[in-house]
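> Starting from these lines, generate the structure:
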Amino acid sequence: MKLKLLQSDITAIKVDAIVNAANTSLLGGGGVDGAIHRKGGYEILEACRKIRATQGKCNPGEAVITTAGNLPAKYVIHTVGPVWNQGGKDKEELLANCYMNSLRLAQENAVKTIAFPNISTGIYKFPKELAAKIAIETVNDFKSDEIEEVIFVCFDKENYNLYDKLLRTWKI
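Below you'll find the predicted structure:
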C-alpha cells in the first residue's frame, strides 16, 4: 500500500472510501462527522439508522460501512475513536482498532483507495502526535492485496505537519 498525505477537506476527496470519525450514535455530530453527514446527505443518515436498528450503537474501536451518498467516494466507513480523558494503553489500542477495523472493512468491500481523517484528535482530545504515530504504525503494519493507497487527510496545518514529520522519518 502506498501512503499519501494531504491537507484538505476529506469530504472533497475522490477515493473509494472515506473514513468518518463518528460518534457512538452514528447519527452525525460536530467536526468531520457533521461535515460528512451534511455533505453526504440523507442517504448516509438513513444507512446509519438501519445499522443502529440491527446492531445498536457503534462502540469505540469498531467500524461500520455505508454508502457515501452525495460525496465523491463510494463508501463511508464510520469508526468511533476513544475519548482521551486520562489516556492509557486501552485508549491507544482502541484508536489502533479504529484504523485496523476500517482497513478490514475496506478490504472486504474491494476498496482500492481509502482516506482517513485525524481520528479522536478534535473534541475527543487524543494527543495529536501520539494519534498520528498510532495511525501511521497501524496502517503501515496492515497487509492487504486489495488496498492500493491510504491517504491521511489533515484538515489543519498542525496535524499535517505532525504527519509529514513522522512519515519522513518513518521506515516505509
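
> okay, CA-based contacts and neighbour counts for the rest of this
Noted.

> On the three-state scheme, the residue most central in space within the chain is what?
With distances taken as CA atoms, centre = their mean, residue 19 lies nearest the centre of the chain, 3.5 Å away. Secondary structure assignment for residue 19 (DSSP: H, G, I helix; E, B strand; the rest coil): strand.

> do the same with residue 164
With three-state DSSP as the basis, residue 164 sits in helix.

> Quick one: neighbours of it, just the number.
Using other CA atoms under 10 Å, residue 164 has 17 neighbouring residues.

> packing partners for the helix of greatest length in the chain?
If you go by DSSP state H, the chain has its longest helix at helix 89-108. Other helices and strands packing on helix 89-108, by 3 or more CA pairs under 8 Å, 6 or more residues apart in numbering; DSSP states H and E, are strand 63-67, strand 75-80, helix 128-141.

> let's go with 10 Å and repeat that
strand 17-22, strand 63-67, strand 75-80, strand 113-116, helix 128-141 (3 or more CA pairs under 10 Å, 6 or more residues apart in numbering; DSSP states H and E).

> And this one, please, so the two structures can be compared:
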Amino acid sequence: MQATCFEVRGLSIRLAQCDITEADTEAIVNAANSYLKHGGGVALAIVRKGGDVIQRESDEWVKRYGPVPEGEVAVTGAGKLKAKYVIHAVGPKYGDPLGDEKLARAISNSLLKAEELGLKSIALPAISTGVFGYPYRRCAEIMADVFLATAGKLKSLRTVLVCLWGSEAYEAFRSVFLEKLRDYISSCP
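A predicted model of the protein is given here:
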C-alpha cells in the first residue's frame, strides 16, 4: 500500500490509497447525505461490507433526530466491519458559497466525535469529492488545515488514516499535504 505519513502535535496522519471498508481503525467516516441514505459511493460500499444493520441504524437515527445538517455528523455501529463505529459526515456540494466552511466542519466534527467516543483511531475518506463534486485538491487543502487547527486539542485520538480511492485522489492529497504539512513529515510505521 502506497502511504505518506505526518506527525502533527501528537496526531499521526497516514495518507494511503486504500479501501476504507478494510481500515483497521476504531471508527470509519462515511461521506453521507443528510438523510443517511447509503445508495452510492463510499456509503454503499460501507453498507455492502458492514451489512444492512448500518442502513437500519441510520434510518432510526434520522427518524429520531431528523436530517443531519451539512457539516454535522451522526454515529451508528459498524456491523461486520473491523471498526466499532461509522461516523456519518455530511459534506456540502461543490459550488455552495459556504461549502468550504461546511466541509471543514464535517471533517472537524468527525475528529471531535471520535474524541468524544474516546477512540484512538479513525479512517477518513475524501468527503464531498464524489457525487458532491469537490475537487480533490480543495478537499485536501481544507483537510490539512483542519488537522493543523485540531491536532493539539485532541487527547484520546492519536491516529488518522486518510483513505483515498485511486491514484488520482492519492496523488492530489499527497501533493497538497507535502506542501501544507511539510514541517510534519514522518516515516511510516
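
> before we move on, back to that, rebuild the helices and strands packed on helix 89-108 of the first structure as a markdown table, extending it with distance to residue 157 of the first structure.
Formatted as a markdown table, those follow (distance: least, CA to CA, whole Å):
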| stretch | distance to residue 157 of the first structure |
| --- | --- |
| strand 17-22 | 18 |
| strand 63-67 | 27 |
| strand 75-80 | 23 |
| strand 113-116 | 16 |
| helix 128-141 | 12 |
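
> counterpart of stretch 57-64 of the first structure in the second structure, which residues?
Mapping stretch 57-64 of the first structure onto the second structure (TM-score structural alignment) gives residues 67-74.

> Would you agree residue 4 of the second structure falls within a helix?
No. With three-state DSSP as the criterion, residue 4 of the second structure is located in strand rather than a helix.

> Does it touch residue 15 like I think?
Yes. At 5.2 Å, residue 4 of the second structure and residue 15 qualify as touching, with contact defined as CA atoms under 10 Å.

> shared neighbours of the two, anything?
Counting by CA atoms under 10 Å, 6 or more residues apart in numbering, the shared contacts of residue 4 of the second structure and residue 15 are 162, 170, 173-174, 177, 188.

> circling back to that earlier point, so of the helices and strands packed on helix 89-108 of the first structure, which one's packed in deepest?
The highest mean neighbour count among these, using mean count of other CA atoms under 10 Å, belongs to strand 17-22: a mean of 30.

> ok, average deviation of the helix or strand following that one from the second structure?
Next helix or strand after strand 17-22 of the first structure toward the C-terminus (DSSP states H and E): helix 31-40. Its matched residues in the second structure lie on average 0.8 Å from helix 31-40 of the first structure after superposition (mean CA distance after the TM-score superposition for the first structure).

> give me the stretch of the second structure that helix 31-40 of the first structure matches.
Against the second structure, helix 31-40 of the first structure falls on residues 41-50 (TM-score structural alignment).

> repeat for stretch 108-128 of the first structure
Residue span in the second structure matched to stretch 108-128 of the first structure, by TM-score structural alignment: 116-136.

> Equivalent analysis for stretch 146-156 of the first structure, please.
Under TM-score structural alignment, the match for stretch 146-156 of the first structure is residues 156-166.

> Endpoints of that stretch, how far apart?
Stretch 156-166 of the second structure has an end-to-end distance of 30 Å (CA to CA, to the nearest Å).

> returning to that earlier point: go through the helices and strands packed on helix 89-108 of the first structure and name the closest to residue 89 of the first structure.
Closest approach to residue 89 of the first structure among those is made by helix 128-141 (11.5 Å; CA to CA).

> Helix or strand next in line after the closest one, which one?
Later in the chain than helix 128-141 of the first structure, the nearest helix or strand by DSSP H and E is strand 149-154.

> Tell me the helices and strands packed up against that next one.
strand 2-7, strand 17-22, strand 113-116, helix 128-141, helix 157-169.

> in the match of stretch 146-156 of the first structure, what counts as buried?
Buried residues in stretch 156-166 of the second structure, counted by 16 or more other CA atoms under 10 Å: 157-165.

> roughly how far is that stretch from the heart of the chain?
Offset of stretch 156-166 of the second structure from its chain centre (CA atoms, centre = their mean, to the nearest Å): 7 Å.

> got it, and stretch 75-91 of the second structure?
With CA atoms, centre = their mean, you get 11 Å for stretch 75-91 of the second structure.

> same question, stretch 2-17 of the first structure
11 Å.

> which residues of the second structure does that stretch align to?
Going by TM-score structural alignment: stretch 2-17 of the first structure matches residues 12-27.

> Tell me the buried residues in the matching stretch?
12-18, 20-21, 23-27.

> from these, which single one is nearest residue 140 of the second structure?
So of those, ranked by how close each gets to residue 140 of the second structure (CA to CA), first place is residue 15, at 10.6 Å.

> check contacts around the closest one.
Counting by CA under 10 Å, 6+ apart, residue 15 of the second structure makes contact with 2-6, 123-124, 160-164, 170-171, 173-174, 177, 188.
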